[in-house]
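S.K.: just coords:
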């Protein structure tokens, strides 16, 4: 695969792992609603640093593991696809709430980014999500030893996550008076559908390999 394809896949993974509405998304939305676009982006950038660290650890670690157990790659893709589908259904049924109390806006840009970083880096589900996603990519993932390809995919993850925070902060700051819990539900529904579709796509790829 080309470096552009690795970057594009990383970009999509970055969005898929960032879009589900969790604590950092709630925090970014609150700040964008009350303080504007830049404040929302700064919150997101703290989480981007944490996600980039986890993505790098996952893709380099998974590459080494998959290279060591090549015979089990099909099973890993099978399990990974199932977990993506389950995760997608879980996100679909999650109902986040936008609470306007106790936001702590006095921390400033650096404080907001730092708080978001620690919120994201202490989430054990984040590293597992990256491991399962990268482990399920099969031939779409850089092979063991392709450090340049792996770095480009990690950069794609960072770019995708950053793009999400720019998009959500711009959208929220522009439509700040229309943001409510129903809007957050729609975001989770879209993210859930995309994760389920990604899992089904992995199964379709496995089927083509098996019967092709």
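M.R.: That came in fine, so what should we check first? This one's a predicted model, so the numbers in the text were calculated from it and none came from an experiment.
S.K.: Please make it C-alpha for all contacts and neighbour counts, starting now.
M.R.: OK.
S.K.: How about the helix or strand residue 158 falls within, which residues are buried there?
M.R.: Here residue 158, judged by DSSP states H and E, is contained in helix 147-174. Buried residues in helix 147-174, defined by neighbour count with 16 or more other C-alpha atoms under 10 Å: 149-166, 168-173.
S.K.: which secondary structure element contains the closest residue to residue 47 other than its chain neighbours?
M.R.: Using C-alpha to C-alpha, 6 or more residues apart in numbering and skipping residues adjacent in sequence, the residue nearest residue 47 is residue 117, 4.7 Å away. According to DSSP H and E, residue 117 maps onto helix 108-121.
S.K.: Give me the buried positions along that helix.
M.R.: By 16+ other C-alpha under 10 Å, the buried positions in helix 108-121 come out as 109, 111-117, 120-121.
S.K.: ok so, going back, and the residue nearest to residue 47, how far from residue 123?
M.R.: From residue 117 across to residue 123, the span is 10 Å (C-alpha to C-alpha, to the nearest Å).
S.K.: And residue 82, by the same measure?
M.R.: Using C-alpha to C-alpha, we find residue 82 at a distance of 21 Å from residue 123.
S.K.: Same check on residue 33?
M.R.: Taken as C-alpha to C-alpha, the span from residue 33 to residue 123 is 25 Å.
S.K.: before we go on, here's another structure to hold up against the first:
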């Protein structure tokens, strides 16, 4: 594979990583929330957990690990259940934190950078749609790009995903001091409700095929 083709493959894979990371979902909400609460470093650590998880699934798809792919697809129900529980736990924590000025509330501490990373890493790995997306996309790319290096594809996915989380956390971090405490509480409460909604939607998606 020529250097020009390698760079093209890297760029295409970067766009895949960017396109999967960019849509606003539970990870995006957590990144914004934690950036507003603790600064851009906490937000970046949150996003990087998702970027590394995306890279793991990108490697599975790029290298065509057949046995592991079959296991992941077979375990997606339990992974979705686990992911929903994590989302509900994060939603409850965010709701408690949003009520920090309420005398009856117990303020939730801001998690460490490692906790921010680990929670989104586990959450992204447990998302069945992430599994299916990377298997389908990289399976198609491997068929189209003869002799394409899986390492180039994996590196591109990481670069694209990491770039998105860096831009998002830095941008929100620059604006965080413009938000009044009341606005931050409102954002935290809205994020908590949306995270809970994502968890329920994920579980409903599991139940729907069983009802037909």
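M.R.: Arrived safely. Please read these numbers as outputs of a predicted model, since none were measured by experiment.
S.K.: sorry, back to before: looking at residue 33 and residue 123 of structure 1, which is more packed in?
M.R.: Each of residue 33 of structure 1 and residue 123 has its neighbours counted (other C-alpha atoms under 10 Å); residue 33 has more, 24 against 11.
S.K.: Just to check, that one is in contact with residue 178?
M.R.: No. Taking contacts as C-alpha atoms under 8 Å, residue 33 of structure 1 lies outside contact range of residue 178: 9.8 Å.
S.K.: which part of structure 2 lines up with the helix holding residue 117 of structure 1?
M.R.: On structure 2, the counterpart of helix 108-121 of structure 1 by TM-score structural alignment is residues 112-125.
S.K.: Provide the aligned range in structure 1 for stretch 196-209 of structure 2.
M.R.: Following TM-score structural alignment, stretch 196-209 of structure 2 has no partner segment in structure 1.
S.K.: tell me which residues of that stretch are tucked away?
M.R.: Residues of stretch 196-209 of structure 2 classed as buried by neighbour count (16+ other C-alpha under 10 Å): 196-200, 202-203, 206.
S.K.: cool, and stretch 48-63 of structure 1?
M.R.: For stretch 48-63 of structure 1, the neighbour count (16+ other C-alpha under 10 Å) marks 48-52, 54-60, 62-63 as buried.
S.K.: just to revisit the earlier point, how close does the residue nearest to residue 47 of structure 1 sit to residue 23 of structure 1?
M.R.: 11 Å.
S.K.: what sits against residue 116 of structure 2?
M.R.: Residue 116 of structure 2 makes contact with 42-43, 45-46, 49 under the criterion C-alpha atoms under 8 Å, 6 or more residues apart in numbering.
S.K.: Distance to residue 67 of structure 2, neighbour count and secondary structure for the residues you listed - can I get that in CSV?
M.R.: As requested, these are arranged in CSV below (distance: C-alpha to C-alpha, whole Å; neighbours: other C-alpha atoms under 10 Å; DSSP: H, G, I helix; E, B strand; the rest coil):
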residue, distance to residue 67 of structure 2, neighbour count, secondary structure
42, 36, 28, helix
43, 34, 30, helix
45, 31, 26, helix
46, 30, 31, helix
49, 25, 26, helix
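S.K.: To which residue of structure 1 is residue 29 of structure 2 aligned?
M.R.: Per TM-score structural alignment, residue 29 of structure 2 is aligned with residue 26.
S.K.: What number of residues are in the vicinity of that match?
M.R.: Residue 26 of structure 1 has 18 nearby residues by other C-alpha under 10 Å.
S.K.: secondary structure class for it?
M.R.: Secondary structure for residue 26 of structure 1, judged by DSSP: H, G, I helix; E, B strand; the rest coil, is helix.
S.K.: so residue 50 of structure 1 makes contact with residue 124?
M.R.: No. The pair residue 50 of structure 1 / residue 124 is not scored as a contact, 11.6 Å apart, by C-alpha under 8 Å.
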